[in-house]
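S.K.: Model the following, please.
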Amino acid sequence: MEQPRLLAVHAHADDETITMGGTMALCADRGVRVVNVCCTDGSLATIVDPEMAAREAEVRPRLAEIRREELTRACRVLGVDEVHWLGYRDSGMAGAPTNSDAGAFWRADLDEVAGRLVAIIRSVRPHVVVTYDANGAYGHPDHVQAHRATLLAVEAARVGDRYPDAGAPWTVSKIYYTAFPRSEAERIVALAQAAGLPPPFGDTPIDELGFIADDAVVTTGVDVRTTIPRKLAALREHRSQIGPDFPMLLAPEEVMVKEFSVEHFSLALTRVAGGARESDLFAGVAV
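M.R.: Below is the predicted model of the structure:
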């Protein structure tokens, strides 16, 4: 039997854990080879750790290195087999002057980025690829660029005369986008209110949250209750970006296991038969 393989393409260190850390760990537990690609160095991110923030003049020049170390540790916790860094410069939030900086991922040549991903796809030979939707989940330029490059790479990887020096062609069976359904956001807000906790999304109305997906486009819910403890541990490894007041870390672990046990995805492309609703990214994949 062939080993099933999962490739995740994310913009920054911590995106993998926040959006699908439980799924990565679950796949690893089930014998899936899990590979993560991080597209940028994350050097422009806000430093949330108080101790690091107090030393920002010292920490900022090393932030790319720090985040790489954090990602390495988080992926080790989750059981990820392999991590690839594309090394593009963080573009900053949408509309920031840094979007136009030389070396920024947003300005990178898509043909070049896709070619690098094609080489990874043809080497790893994943059955399933996960990235973001066309809005990059919440409009961040690096997330949008990751979406574009991943879709181009998946299609190019199966065509022999595209990037002929990148290895033998490989056809990916399924592509998913990470998703956060509206109904889940509403449920979380209600739970926090009932528990007397601060609003998890601050004062921003759900309709104005850029990362919310309509329930109609969410096809897949993966039960990750057995791996929630590792997801939380991996989140804590991203110390520069995720503080103790991060919504997923505010609730006791037993509450997270009970109430936040599903990670959601939207099936964007499939070359295998399947139903309208799924509970497994590998549903219908013959390995």
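S.K.: CA atoms for contacts and neighbours, from now on please.
M.R.: Fine.
S.K.: What are the boundaries of the helices in the stretch 151-287 of the chain?
M.R.: Along the stretch 151-287 of the chain, counting by DSSP state H, counting those that start in this stretch, helices occupy 182-195, 228-237, 247-250, 253-259.
S.K.: For residue 38, see how far away the spatially closest residue to residue 20 that is not a sequence neighbour is.
M.R.: Of all residues not flanking residue 20 in the chain, residue 263 sits nearest, at 6.4 Å (C-alpha to C-alpha, 6 or more residues apart in numbering). Separation of residue 263 from residue 38 (C-alpha to C-alpha, to the nearest Å) stands at 20 Å.
S.K.: One more, so I can put them side by side:
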Amino acid sequence: MGGMSVLVCFHAHPDDEVFTTGGIIRRAADEGHRVVLVTATDGALGEVPEGILRDGESLAERRRSELEASAALLGAQRVVFLPYADSGMAGTASNSASAAFCNADPDEAARRLADVLHEESADVVTVYDPNGGYGHPDHIQVHHVGVRAAGLAGVDAVYEAAVNRDHVRRLITLRPSGPEDAQIPDLDTFGLPESELTTFVDVRGAIEAKRAAMHAHRTQIGDFGPFLNLSDDELRAAFGQEWFRLRGAPAGYRETALPL
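M.R.: Okay, here's the model as predicted:
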């Protein structure tokens, strides 16, 4: 597509943008496109190392500043924070909080996001797969809200960002021990099988930006810690490709870039 396009990446919490879309954000920005990052929650229920917050500083405040720093490193020109609370991990008491994103009216949340899509004249939107990658209630809600919002805004190019579970299996085979402290997910439910993915984007050229964005989320060492000390080659192997499923794509459809 000639000229500037607009990519909107919709995520659940500050730091989610790095893993599955950090590379396409940086790549799109480098190619002259506009990238808008929308985050549904404040991330206030994330785990944080003792002593990292300043006196009187809330985790939500710190994570907002961390997201802004990450967005700048990745090249996103605008960051939008939707006014919802972190729902916490699946099965925790916080899932029942009335302000939690997982309990938000999907239509109301979709209208908020659709307003951004209209304002930006979005060409492409990324969400998550229906299981939110690994069953987190906020990620699942991102899927439902994002799909509704794209319909309201008339955006046809909706891509479900997903982990390629077969790629993870290959990495484990090559390095069974994995990075120190890395937890191996249940690969029967984590992400999507390669056969269901439509879009395979090479983002190895953006790997240093992804690494820098990981470092920007200092409070989230539990998520990024196992990967921060990987060699460049190891980081490229693990995070040098990003995968998506284009909603409505015909069986067997394959592409190597988003339509930007």
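S.K.: can you pull the contacts of residue 181 of structure 2?
M.R.: residue 226 (C-alpha atoms under 8 Å, 6 or more residues apart in numbering).
S.K.: Now do the SS call for residue 14 of structure 2.
M.R.: coil (DSSP: H, G, I helix; E, B strand; the rest coil).
S.K.: which residues touch it?
M.R.: 39, 41, 42, 43, 63, 64, 66, 67.
S.K.: just checking, the fifth one touches residue 217?
M.R.: Yes: in this structure, residue 63 of structure 2 sits in contact with residue 217. The criterion is C-alpha atoms under 8 Å, and the distance is 7.3 Å.
S.K.: what residues do the two have in common as contacts?
M.R.: With C-alpha under 8 Å, 6+ apart, residue 63 of structure 2 and residue 217 have no common neighbours.
S.K.: What's the residue nearest to residue 20 of structure 1 aligned with over in structure 2?
M.R.: The alignment partner of residue 263 of structure 1 in structure 2, by TM-score structural alignment, is residue 242.
S.K.: now do residue 127 of structure 1
M.R.: So, by TM-score structural alignment, residue 127 of structure 1 is matched to residue 123.
S.K.: who's in contact with that match?
M.R.: Here residue 123 of structure 2 is in contact with 5, 6, 7, 8, 155, 156, 157, 260 (criterion: C-alpha under 8 Å, 6+ apart).
S.K.: What spatial separation is found between the first one and residue 25 of structure 2?
M.R.: In this case it means residue 5 of structure 2. In terms of C-alpha to C-alpha, residue 5 of structure 2 sits 12 Å off from residue 25 of structure 2.
S.K.: which one of those two has more residues nearby?
M.R.: Ranked by neighbour count (other C-alpha atoms under 10 Å), residue 5 of structure 2 and residue 25 place residue 25 first, with 31 against 20.
S.K.: secondary structure element for that one?
M.R.: Using DSSP states H and E, residue 25 of structure 2 falls within helix 16-30.
S.K.: got the angle between that helix and helix 232-239?
M.R.: 100 degrees (axes from the mean of the first three to the mean of the last three C-alpha atoms, to 10 degrees).
S.K.: Can you give the contact residues for the helix or strand that helix 16-30 of structure 2 is followed by?
M.R.: Per DSSP H and E, helix 16-30 of structure 2 leads on to strand 34-41 as the next helix or strand towards the C-terminus. Contacts to strand 34-41 of structure 2, defined as C-alpha under 8 Å, 6+ apart, come from residues 4-14, 17, 25, 28-29, 71, 75-86, 101, 142.
S.K.: Strand 34-41 of structure 2 against structure 1, how far on average?
M.R.: In the superposition with structure 1, the average deviation recorded for strand 34-41 of structure 2 is 0.4 Å (mean C-alpha distance after the TM-score superposition for structure 1).
S.K.: Okay, strands next: where are they in the stretch 101-250 of structure 1?
M.R.: Counting by DSSP state E, counting those that start in this stretch, the stretch 101-250 of structure 1 has strands at residues 128-131, 174-179, 220-223.
S.K.: Sort out which residues of the helix holding residue 25 of structure 2 are buried, please.
M.R.: Using 16 or more other C-alpha atoms under 10 Å as the test for burial, helix 16-30 of structure 2 gives 16-29.
S.K.: measure the alignment partner in structure 2 of residue 146 of structure 1 to residue 6 of structure 2 for me?
M.R.: With TM-score structural alignment as the matching criterion, the partner of residue 146 of structure 1 in structure 2 is residue 142. Shown here: residue 142 of structure 2 relative to residue 6 of structure 2, a distance of 19 Å by C-alpha to C-alpha.
S.K.: neighbour count winner among these two?
M.R.: For residue 142 of structure 2 and residue 6, the more surrounded residue by other C-alpha under 10 Å is residue 142, and the numbers stand at 29 against 20.
S.K.: Surely the more buried one touches residue 9?
M.R.: No: using C-alpha under 8 Å, residue 142 of structure 2 is not in contact with residue 9, being 10.6 Å away.
S.K.: Mutual contacts of the two, please.
M.R.: residue 127.
S.K.: Who are the contact partners of residue 224 of structure 1?
M.R.: Applying C-alpha under 8 Å, 6+ apart, the residues contacting residue 224 of structure 1 are 22, 23, 26, 261, 262, 263.
S.K.: ok, back up a step: ranking by neighbours, what's the top pick from the contacts of residue 123 of structure 2?
M.R.: Most neighbours among the contacts of residue 123 of structure 2, by other C-alpha under 10 Å: residue 7, with 28 neighbours.
S.K.: where does that one land in three-state SS?
M.R.: Taking three-state DSSP, the label given to residue 7 of structure 2 is strand.
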